[in-house]
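Asker: sharing a model that was predicted from the sequence below.
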Amino acid sequence: MLGLWHLTETPAELWPALPQPEAYRALLPATADAARQAQWLAGRVLIHVLAEDASYAPHSLVVQNESSGRPWLAGAAEGVTVSLSHSGAWVAAVLAHGGRAGVDVEMIRDKAQRLASKFLAPDEWAHAQAVTLAAPAGSSAHYTLLWSAKEALYKLAAQRGIIFKQQLLLHSFAPHESGEIPATLVLSGVQTRHCICYSRPAPGYVLTYCHEPAAQL
């Protein structure tokens, strides 16, 4: 299940929407400013909304984080996976029963294009340059999409120390407003194929997500 939230609320408006607020007050990052607090809270509210829609008891659940930062849902049935992302005014979440999942939402900026050599393999970079040469006005959006796709796959992998340009590999695709990007994940010498879905949730943003059902593990 995929959830999207266009964030306009303040932290004070979001706290009442959370079950077990005292548990979350202990987990809230101490250094987060008001904007970050709102993003953090909205992500957890969104997970609870998805959990309720999936017929889980949301009041018995708490979204916690591993030491790596990866979120997990304490109190949920075995095999439930969650993933969270936020950027600017948008928050995204995925809840999956069985398998692994990753989601990422990004505000379109030129940063990804400037850092392309650090996260794109040579053939990925060559393909991106060909795509943006044909449509230069969309360069920032295309490179942001590539970065976001790798972020979603990285979250699915849920391992530290991954080298984006060597282990998260995107295959050629024809970019549209929405579609799918074929990808390969390389972990411990084993290659697995994945499909990363993408779209534009709003002007100036890209959204990517992927899910690997348990049967494919």
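Answerer: Okay, I see it. Because the structure is a prediction, the values reported are computed rather than measured. Numbering: from 1, shown residues only.
Asker: going forward, measure contacts between C-alpha atoms and count neighbours the same way
Answerer: Will do.
Asker: all helices for the protein, in order.
Answerer: 11-14, 21-27, 34-53, 111-114, 116-119, 122-134, 139-157, 164-167 (DSSP state H).
Asker: and the last one, what does it pack onto?
Answerer: In this structure, helix 164-167 makes packing contacts with helix 116-119, strand 179-187, judged by 3 or more Cα pairs under 8 Å, 6 or more residues apart in numbering; DSSP states H and E.
Asker: go through these and pick out the most buried.
Answerer: With neighbours taken as mean count of other Cα atoms under 10 Å, these reach their highest mean count in strand 179-187, at a mean of 17.
Asker: quick one: that one to helix 139-157, angle?
Answerer: 50 degrees (axes from the mean of the first three to the mean of the last three Cα atoms, to 10 degrees).
Asker: name the nearest residue to Tyr24, ignoring sequence neighbours.
Answerer: Once flanking residues are discounted, Tyr24 sits nearest to Val62: 7.7 Å by Cα to Cα, 6 or more residues apart in numbering.
Asker: can I assume that neighbour is in contact with Pro71?
Answerer: No - counting by Cα atoms under 8 Å, Val62 stays clear of Pro71, with 10.0 Å between them.
Asker: try this one side by side with the last:
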Amino acid sequence: MNEVMLQLEHVDTFYGPIQVLHDINLEVRRGEIVCLLGANAAGKTTTMKTIFGLVRPRRGRIIFDGQRIDNRPASDIVRLGLALVPEARRIFPRMTVLENLQMGAYTRTNKAEIEQDLDHVCQIFPRIKERLKQIAGTLSGGEQQMLAMARALMSRPRMMCMDEPSMGLSPLLVETVFETIVRIRSEGVTIFLVEQNASMALSLADRGYVLQTGKIVLSDTAANLLENDLVRQAYLGGS
């Protein structure tokens, strides 16, 4: 199988005295889509924050493409080729769409390559291309999600981590977002996806992990998780 790009080994994360993540072990291999499923407050967003250095693990290691990153600032992690599409999109609402995209390339210096990537993300997201001069805060929820994904791509990542990309979107827009995720993977970007919409996430993922109260309780292929009784009852509405 492809080599491991991202690995969490025995990661414990705390907020003050409260332990949120307990002995997390997971890996994402090059070229995969891997999803992390869990209910609200399971620890999914904390997992993302820990990967990106926004919260430091108290124990364990995080390795990206052979380099340990659990002791590095977020800007270094982005430069290494890891990009985050944060929960609730977190665009810059008072800046234009174009300025948001340019912020995604803040770690880069080659202007010709940045322009090339700007053209490319406009091909992937034609709605964004139509709104480059528009103030980002006036976009619809679906357009803001596309902008957040486009902004992450502007860092030219080798791997994208997406935190709840379907949150608050209509079913039609959810389908569009997931189709775009598949396209991004087809262009060589590995995807780690944190998601509550288990059926959509597992329908496109290669493998998945299930997080409950800060612990990984299941890991398997996406196909097997779709058939798993625990997953069906907890996340897919099965009986």
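Answerer: Alright, I've got the coordinates. These numbers come from a predicted model, not from an experiment.
Asker: can you calculate the TM-score here?
Answerer: In this superposition the chains share a TM-score of 0.29, using TM-score structural alignment, normalised by the length of the first structure; 117 aligned residues with a Cα RMSD of 6.3 Å.
Asker: can you tell me the number of residues neighbouring the residue nearest to Tyr24 of the first structure?
Answerer: 22 (other Cα atoms under 10 Å).
Asker: buried sites along whatever helix or strand Ser219 of the second structure lives in?
Answerer: When elements are assigned from DSSP states H and E, Ser219 of the second structure belongs to strand 215-221. Of the residues in strand 215-221 of the second structure, 215-216, 219 count as buried by neighbour count, 16 or more other Cα atoms under 10 Å.
Asker: next: stretch 39-56 of the first structure.
Answerer: Neighbour count says stretch 39-56 of the first structure has 39-51, 56 buried, by 16+ other Cα under 10 Å.
Asker: export the residues you listed to a markdown table and tack on distance to Trp5 of the first structure?
Answerer: Below are these laid out as a markdown table (distance: Cα to Cα, whole Å):
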| residue | distance to Trp5 of the first structure |
| --- | --- |
| Gln39 | 10 |
| Trp40 | 12 |
| Leu41 | 11 |
| Ala42 | 8 |
| Gly43 | 8 |
| Arg44 | 11 |
| Val45 | 10 |
| Leu46 | 7 |
| Ile47 | 11 |
| His48 | 13 |
| Val49 | 11 |
| Leu50 | 12 |
| Ala51 | 15 |
| Tyr56 | 20 |
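Asker: which one of the residues you listed sits closest to Glu22 of the first structure?
Answerer: Nearest to Glu22 of the first structure among the buried residues of stretch 39-56 of the first structure is Leu41, at 12.6 Å by Cα to Cα.
Asker: roughly how far does the residue lying closest to the closest one once chain neighbours are set aside sit from Val45 of the first structure?
Answerer: Of all residues not flanking Leu41 of the first structure in the chain, Leu14 sits nearest, at 6.5 Å (Cα to Cα, 6+ apart). Noted for Leu14 of the first structure: a distance of 8 Å to Val45 of the first structure, by Cα to Cα, to the nearest Å.
Asker: Leu185 of the first structure now?
Answerer: 30 Å.
Asker: what's next to stretch 105-125 of the first structure, contact-wise?
Answerer: 85-88, 90-92, 139-141, 143-145, 147-148, 163-166, 169-172, 204-208 (Cα atoms under 8 Å, 6 or more residues apart in numbering).
Asker: so who does Ala183 of the first structure touch?
Answerer: Contacts of Ala183 of the first structure (Cα under 8 Å, 6+ apart): 168-171, 193-196.
Asker: 6 Å - rerun?
Answerer: 169-171, 193-194 (Cα atoms under 6 Å, 6 or more residues apart in numbering).
Asker: same thing with Asp12 of the second structure?
Answerer: 21-23, 57-59.
Asker: flag every buried residue along stretch 175-190 of the second structure.
Answerer: The neighbour-count check on stretch 175-190 of the second structure (16+ other Cα under 10 Å) flags 177-178, 180-182, 184-185, 189-190 as buried.
Asker: quick one, strands of the second structure?
Answerer: For the second structure, the strands defined by DSSP state E occupy 4-15, 18-29, 33-37, 57-64, 67-68, 82-85, 159-163, 190-195, 207-212, 215-221.
Asker: quick revisit: can I get the contacts of Ala183 of the first structure in CSV with neighbour count and distance to Trp5 of the first structure?
Answerer: Shown next, in CSV, are the contacts of Ala183 of the first structure (neighbours: other Cα atoms under 10 Å; distance: Cα to Cα, whole Å):
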residue, neighbour count, distance to Trp5 of the first structure
Leu169, 23, 29
Leu170, 24, 27
His171, 11, 30
Arg193, 13, 29
His194, 18, 26
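Asker: hmm, back to that, ok, which of the helices of the first structure comes nearest Glu180 of the first structure?
Answerer: helix 139-157 (9.9 Å).
Asker: list the contacts of Val63 of the first structure.
Answerer: 72-73.
Asker: gap between it and Cys210 of the first structure?
Answerer: Separation of Val63 of the first structure from Cys210 of the first structure (Cα to Cα): 20 Å.
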